[in-house]
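Participant: Dropping the sequence and predicted coords here.
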Amino acid sequence: MSSKEREVREDIVRLSRSLYQRGFSVGSAGNISAAVDDGILITPTNSCLGFLDPERISKISHDGRHQSGDRASKEVFLHKAFYETRPGTGAVVHLHSTFATALSCLVDIDPDDCVPALTPYVVMRVGKVKLLDYVRPGDEKAGDLIRALGGKHAAVLLANHGPVVTGKDISSAVYAAEELEETAKLLVMLRGLPRRLLSDDNVAELRSVFGER
């Protein structure tokens, strides 16, 4: 195992524990992956993000064959689809965080932009979020739905399930997932109240300065 892979494994453990301790993940919910030179590291199926063993994190080849560690998360199809279709993806974070999942259960959100531009940081770190139709957890169809997006979205909400967020590396993916959860919390808190969103010009400026997610 290379020193770089060992470092990524430790990062997955450290950041997963942080998410678990702060309530972004409960029980065995959620899964995280990160790309390495010769494959993809992904948290094992039925594992708890708060108590991962770096040596037991699953490693699969880029085409999905198991290489080492425990059996990969049943949601591996979600992860592979992002790596296959969105160049520059270095990590994928799938959580069942409370407010993002609550948002995914609402019937009146815009499926093409289900997390509106409430703050500059959700634009900068998350981008436009697409709502995907419900499929059973672990169903390969979830990967098909993500591939159909053609790499246009860095983050999605799975209907009645939760968020999936990508980043250039494990830290940026986790930070983006946290930003999405906090924005979802604000959106739920503000439901029924007059709210002010960023203007199209505000969003265009952010994308021009900080890049488009």
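Facilitator: Good, I have the coordinates.
Participant: CA only for contacts and neighbour counts going forward, please
Facilitator: Will do.
Participant: residues contacting Arg86?
Facilitator: Taking CA atoms under 8 Å, 6 or more residues apart in numbering as the contact definition, Arg86 lies against Gly150, Gly151, Lys152, Ala154.
Participant: what about burial for the residues you listed, which qualify?
Facilitator: Of all the contacts of Arg86 considered here, the ones buried according to neighbour count by 16 or more other CA atoms under 10 Å are Gly151, Lys152, Ala154.
Participant: nearest to Ser18, of those?
Facilitator: Top of the list for closeness to Ser18, among those and by CA to CA, is Ala154 at 22.0 Å.
Participant: and the residue nearest to that closest one when sequence neighbours are not counted, what helix or strand is that in?
Facilitator: The shortest distance from Ala154 to any non-neighbouring residue, by CA to CA, 6 or more residues apart in numbering, is to Thr166 (5.4 Å). Using DSSP states H and E, Thr166 falls within strand 162-167.
Participant: Residues in contact with that strand: which ones?
Facilitator: Counting by CA under 8 Å, 6+ apart, the neighbours of strand 162-167 from elsewhere in the structure are 82, 88-97, 100-102, 104, 126, 154-158, 172-174, 176-177.
Participant: Show the subsequent helix or strand relative to that strand.
Facilitator: Counting by DSSP H and E, the element after strand 162-167 in chain order, helix or strand, is helix 170-189.
Participant: and here's the other structure:
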Amino acid sequence: MSEEARLRETICAMARSVFDRGLTGGASGNISARLSDGRLLVTPTGSSLGTLDPGRLSLLDTQGRLISGDAPTKEMPLHSAFYETRGAKSGAIVHLHSTHSVALSMLPETDPDNVLPPLTPYSVMRLGKVKLLPYFRPGDAAIGEAIRGLAGKRGAILLANHGPVVAAKDLEAALYAMEELEETARLALLTRGMSPRMLTPAQVRDIVDHFNIEWE
């Protein structure tokens, strides 16, 4: 099986897993992954992550032009911006409308520079600091400009009233990080107002230094 065929199958299998577990519903959410030659495979616009057809995924050339398949997600501006600014660190991008993350994005006390409280070591390890960006109309090119404004320093963001976006070295890493983001958001909401014991600044710094985590 070719690299492209394997990646097509992997995208669809992982997308189905996300959908079946209720991490995004209906025709929401989108995924992209980069082939070794720089081309992108992207989930099509208006498609459900639960019923993707490997043969109908959008195949884009290195300039973002459609080569084959259905038209790509309208959220290509955010995907393109991550690939441009994160370089080799971004081999795949997952964007979902996961409930707890969206809820956290709407709370006025959420820290826009570091959305997730330090509740677990794995949220620090897999995500670093998660930046909250303001609301944009879905598909708005301004989302891409806001991501470019981060200069490649963040691998995960949360779009206000919309949902999280995670970029990672490959599809598996991006999905694991996305799951960690949603679970940590859920923990934050469950423990809200209960004064939970969080990781101390020293404990966070130990994780950041030991695992060489981006923390700007």
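Facilitator: Alright, I've got the coordinates. What you see is a predicted model, and the numbers here were worked out from it, not measured in a lab.
Participant: And for Asp63 of the first structure, the neighbour number?
Facilitator: Taking other CA atoms under 10 Å as the criterion, the count of residues near Asp63 of the first structure is 10.
Participant: Against which helices or strands is whatever helix or strand Glu4 of the second structure lives in packed?
Facilitator: Assessed by DSSP H and E, Glu4 of the second structure sits inside helix 3-20. Contact analysis of helix 3-20 of the second structure by 3 or more CA pairs under 8 Å, 6 or more residues apart in numbering; DSSP states H and E lists strand 30-34 as its packing neighbours.
Participant: so after the strand it packs on, what's the next helix or strand?
Facilitator: strand 40-42.
Participant: packing partners for that following strand?
Facilitator: With contacts defined as 3+ CA pairs under 8 Å, 6+ apart, the secondary structure elements packing on strand 40-42 of the second structure are strand 30-34, strand 58-60.
Participant: do you know which of the ones you listed lies nearest Thr110 of the second structure?
Facilitator: Minimum separation from Thr110 of the second structure across those (CA to CA) falls at strand 30-34, 24.8 Å.
Participant: Filter the contacts of strand 162-167 of the first structure down to the buried ones.
Facilitator: A residue is treated as buried here by neighbour count (16+ other CA under 10 Å); on that basis the buried members of the contacts of strand 162-167 of the first structure are 82, 89-97, 100-102, 104, 126, 154-158, 172-174, 176-177.
Participant: Mind checking which of these land in helices?
Facilitator: With helices taken from DSSP state H, the overlap with those comprises Phe82, Ala100, Thr101, Ala102, Ser104, Ser172, Ala173, Val174, Ala176, Ala177.
Participant: Need the residues you listed in TSV (columns: distance to Ser47 of the first structure).
Facilitator: Conversion of those to TSV gives the following (distance: CA to CA, whole Å):
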residue	distance to Ser47 of the first structure
Phe82	22
Ala100	21
Thr101	20
Ala102	23
Ser104	24
Ser172	22
Ala173	19
Val174	18
Ala176	22
Ala177	19
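Participant: which one of these sits closest to Ser61 of the first structure?
Facilitator: Of all these, the one with the least separation from Ser61 of the first structure (CA to CA) is Phe82, at 14.6 Å.
Participant: Now for the closest one: which residues touch it?
Facilitator: Taking CA under 8 Å, 6+ apart as the criterion, Phe82 of the first structure is in contact with Thr89, Val92, Ile146, Arg147, Gly151, Thr166.
Participant: now the most centrally placed residue in the first structure, nearest residue through space, not along the chain?
Facilitator: Within the first structure, the residue whose C-alpha comes closest to the C-alpha centroid is Val165; the distance, by CA atoms, centre = their mean, is 2.2 Å. The shortest distance from Val165 of the first structure to any residue that is not its chain neighbour, by CA to CA, 6+ apart, is 4.3 Å, and that residue is Ala155.
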